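S.K.: output the structure for:
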Amino acid sequence: MPETMKSWHQEAFGLDNLLLSERPIPSVGEGEILVRVRAASLNYRDRLVVDGQLLPVLPEMPFTPVSDFAGEVVEIGETVKRVRVGDRVAGNFWTEWLDGPAPLEMINHAASLGGPYQGALAEYVKIPASVAVRIPAGLSFEEASTLPVAALTAWHALAETNPARPGDIVLVQGTGGVSLFGLQFAKELGARVIATSRSSEKLDRIAALGAWKTINSIEAAPWDERAQELTNGAGVNHILEVIGGSNLTSSAIAVAPEGTISLIGFLESGNFSLSSVPLMLKRARIQGVSVGHRASFERMVRFVEERSIHPVIDEIFSFDEVPKAFRRLEQGAFGKIVVSLEGQSRDRRSS
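M.R.: This next block holds a predicted model:
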């Protein structure tokens, strides 16, 4: 094994300060493993961290960003029993949340990969063995790299907390990673999916993936009225709320009695205000969802394998194209943006 690796890191916040250089390969201690990264995928959170936003306690510099990756174990520390050299793994985002109730550290983002802990935009990454999760056998490293945050968030919302049942109606917003995974999981759980987007072209594509109904949120504004029409006034059982802000008001109108709004994102705003009476009368709930624990990840992996689910990838960038990959993320991808450490860039939008 070489002594150094290529790694993206920053000495100051901002995408323009993200630099590619040679750095020492991390040494492995007790209970830790070293993973050769084969692919990483980008989340909206990663861009916020790169810009010095979101985290209440900023990571120490030099800092390597990005939480999601897939690779193979090349070294294990003493006492490690869960994985072996050669295993294909990803890392659970929350390093202290392995099962059950979430630990208090999560409130301050104090124990997450890719900020404040060092991230995966490097040829090798060191993680606690306890967070390693074997990736689905049928997925490439590029596909598997999309699972730790986007897929697990959708899975935890729809399969772990108040699970979707056959016949339920699930509404997903936009065509980002969480929403498209939500579509795929909901279908396999027996639910029907309504998808919203401001783009007719993207709605055509999401319909081809199996959405039951689609809503152009510009042409059908407010979209909640159209959702009520499509459900004959019954409303939507599960809503993956990734926009936030004033959009949450529409979700509160569209949700069915005893339905669930999973608050996941804040693309519009991190603040919201809405009338409490409709939610009270409907006995509906708003639940915050922040990815999931390792046990949930492992159950999701088995489900992905059993149902032969393949993530939707918008575009694959080579390792030296990381700034370009982040810019594509800002444009509004259809699915996930992936950085491959072993291949050329590929546009998947037409596939």
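S.K.: for the rest of this, base every contact and every neighbour count on C-alpha atoms.
M.R.: Will do.
S.K.: show me where this protein has helices.
M.R.: Under the criterion DSSP state H, the chain contains helices at 44-50, 141-144, 152-155, 177-188, 200-208, 223-230, 247-254, 276-282, 294-307, 322-331.
S.K.: does Asp314 really touch Ala333, like I thought?
M.R.: Yes. Shown here, Asp314 and Ala333 form a contact pair, counting by Cα atoms under 8 Å, at 6.0 Å.
S.K.: among the helices of the chain, which is the most enclosed?
M.R.: helix 152-155 (a mean of 28; mean count of other Cα atoms under 10 Å).
S.K.: isn't Ala256 right up against Thr231?
M.R.: No. Under the criterion of Cα under 8 Å, Ala256 makes no contact with Thr231, lying 9.3 Å away.
S.K.: settle it for me: which of these two has more neighbours?
M.R.: Between Ala256 and Thr231, counted using other Cα atoms under 10 Å, Ala256 has the larger neighbour count: 24 against 14.
S.K.: for comparison, sequence B:
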Amino acid sequence: MRNISICGHQFQLLVTPPDSVGKLSIEGIDIFCGLIHTGDITFDPNAPENALKVLIRKRAFSCNYRDKAFILKMAVKAPSDRFFTLGSEFVAEVVAVGQDVTQLQIGDRVIGNCCYPEPAAPELRPGIPTNSGSKEYQVFHQAQLLKIPPEMPDEVAAAFSIGGQTTYSMIRKLDLKPGANVLVTAAKSNTSLFAINVLKHLDVNIYATSTSLRFEPQLKDLGVNQLIQIDPTVSNWFNFDAIREICQKTGGFDGIIDPFFDLHIGKVIPLLAPNRGKYITCGLYDQYSHITERPFEYHGMLGRDLFAYTMMHNLQIIGNCLGTTEDLQRALRDYATGRLRVVIDSVFTGTQVKEFFERTYHDPDRFGKVIYRYESAL
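M.R.: Here you go, the predicted model:
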């Protein structure tokens, strides 16, 4: 069984072919990563404990922003002679099923069901099914997996669960009206790219912010009406002429989708339309400064001022964590009918593990998800 892993700095001394380990730096911390082989797992389809479970073989996986904190923590705090698997999203093939499994069959291609806050089945925990999506073989309850349509290639499926489930949940909660003006922050982030691709099929006007205009043509091709370059150290975004002009023309944004509340919330709340504006967020940026010991600095309104402004202008702040099974099913249906596009940057395989992580977390030219694909089964 193959595993894409983060390795302790001494583990590389124990590696022999066909295992391989490479070294890179993330946030100034040395990271050892590699392709590690372990023994096969066993799965008895007739065992009572496996009655509702399935054995899957991963075909491809990807890492999200949340995985970056896991990588840094493993590199700094984990035992130096161990290795650790990671990965939030995957696509896999069902290779064995328990005797009571009815939702899946051998040969189905599946992705993880990250449903939250309700669990996929009463005996399960809600949320992302695994933090070890790179393990080639794993066992899951059938409810933690969803079959994907034949139109969906592995590269897209390996990047779909969290983005699809989260984005469809956020847009459902915003309940946007025809003609609404929507601002999407951090336009190049994976969540924002998902959101833009969903919004373009609604009768809304899409605006987006980024620290660079490098990908303006690509974002406009996805449906963005206007990309606005911002300076992240500026606390009052009305200082940007483009934003001020939009707000004066429209009366403010009806909805704001923000993947990083601790970067933007105090800067964007004043951009909402009074008495109807909704701000929704699904994540935070500062997930690893306590590991790197590099201080994180927030810019924008805080605490009392932020909530006083929200209250006085009858605005809504909505928190969102993942989404329901129905949200992910809706995303899959829209992909199958051509209504949802997923932006894939690049695909790596074999011993290209270092290159996979470098492209995922380092390369300023990355646009979309980076995928690692397992070569054909050994």
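S.K.: sorry, back to before: of the helices of the first structure, which is nearest Ala102 of the first structure?
M.R.: If you check each of these against Ala102 of the first structure by Cα to Cα, helix 294-307 wins as the nearest, at 11.0 Å.
S.K.: okay, strands next: where are they in the stretch 1-150 of the first structure?
M.R.: Here the stretch 1-150 of the first structure has its strands, by DSSP state E, counting those that start in this stretch, at 4-10, 18-24, 32-42, 68-76, 88-91, 124-128, 132-134.
S.K.: out of those strands, nearest to Pro163 of the first structure?
M.R.: Closest among the strands of the stretch 1-150 of the first structure, using Cα to Cα: strand 132-134, at 22.4 Å.
S.K.: average distance between that closest one and the second structure?
M.R.: Following the fit onto the second structure, the mean deviation recorded for strand 132-134 of the first structure is 1.2 Å by mean Cα distance after the TM-score superposition for the first structure.
S.K.: distance from that strand to the middle of the chain?
M.R.: On the basis of Cα atoms, centre = their mean, to the nearest Å, strand 132-134 of the first structure is displaced by 16 Å from the centre of the chain it belongs to.
S.K.: elements contacting that strand?
M.R.: With contacts defined as 3 or more Cα pairs under 8 Å, 6 or more residues apart in numbering; DSSP states H and E, strand 132-134 of the first structure has these neighbours: strand 88-91, helix 294-307.
S.K.: how about 7 Å then?
M.R.: strand 88-91 (3 or more Cα pairs under 7 Å, 6 or more residues apart in numbering; DSSP states H and E).
S.K.: need the counterpart of Val54 of the second structure in the first structure.
M.R.: Counting by TM-score structural alignment, Val54 of the second structure corresponds to Ile33 in the first structure.
S.K.: list the contacts for its match?
M.R.: Val73, Glu75, Ile76, Gly77, Lys126, Ile127, Pro128, Ala129 (Cα atoms under 7 Å, 6 or more residues apart in numbering).
S.K.: out of Asp314 and Ala333 of the first structure, which sits in the busier spot?
M.R.: Neighbours around Asp314 of the first structure and Ala333, counted as other Cα under 10 Å, are more numerous at Asp314. The numbers are 22 against 18.
S.K.: pretty sure that one sits against Val339.
M.R.: No. In terms of Cα atoms under 7 Å, Asp314 of the first structure does not count as a neighbour of Val339; the distance is 11.2 Å.
S.K.: surely Val21 of the second structure is in a strand?
M.R.: Yes. Checked against DSSP: H, G, I helix; E, B strand; the rest coil, Val21 of the second structure lies within a strand.
S.K.: would you mind finding the match for it in the first structure?
M.R.: Under the alignment (TM-score structural alignment), Val21 of the second structure pairs with no residue of the first structure.
S.K.: what of Gly319 of the second structure?
M.R.: Gly319 of the second structure is assigned Gly288 in the first structure as its aligned equivalent, the criterion being TM-score structural alignment.
S.K.: do the same with Lys147 of the second structure
M.R.: Mapped onto the first structure by TM-score structural alignment, Lys147 of the second structure lines up with Arg134.
S.K.: right, and its match touches Arg88 too?
M.R.: Yes. Because the distance of 5.7 Å satisfies Cα under 7 Å, Arg134 of the first structure is recorded as touching Arg88.
S.K.: neighbour count: those two, which is higher?
M.R.: It is Arg88, of Arg134 of the first structure and Arg88, that has more neighbours when counted by other Cα under 10 Å, with 25 against 21.
S.K.: now that one: how far from Leu152 of the first structure?
M.R.: For Arg88 of the first structure, the distance to Leu152 of the first structure equals 18 Å [Cα to Cα, to the nearest Å].
S.K.: repeat that for Ala70 of the first structure.
M.R.: Distance, Ala70 of the first structure to Leu152 of the first structure, using Cα to Cα: 14 Å.
S.K.: possible to save the helices of the first structure as a markdown table with distance to Leu263 of the first structure?
M.R.: As requested, the helices of the first structure are arranged in a markdown table below (distance: least, Cα to Cα, whole Å):
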| stretch | distance to Leu263 of the first structure |
| --- | --- |
| helix 44-50 | 15 |
| helix 141-144 | 24 |
| helix 152-155 | 10 |
| helix 177-188 | 12 |
| helix 200-208 | 22 |
| helix 223-230 | 16 |
| helix 247-254 | 9 |
| helix 276-282 | 14 |
| helix 294-307 | 18 |
| helix 322-331 | 21 |
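S.K.: and Arg23 of the first structure, which of those is closest to it?
M.R.: When the helices of the first structure are compared for distance to Arg23 of the first structure using Cα to Cα, the nearest one is helix 322-331, at 17.0 Å.
S.K.: and that closest one, what does it pack onto?
M.R.: Contact analysis of helix 322-331 of the first structure by 3+ Cα pairs under 7 Å, 6+ apart lists strand 336-340 as its packing neighbours.
S.K.: what's the mean deviation for the strand it packs on versus the second structure?
M.R.: Compared with the second structure, strand 336-340 of the first structure is 1.2 Å away on average (mean Cα distance after the TM-score superposition for the first structure).
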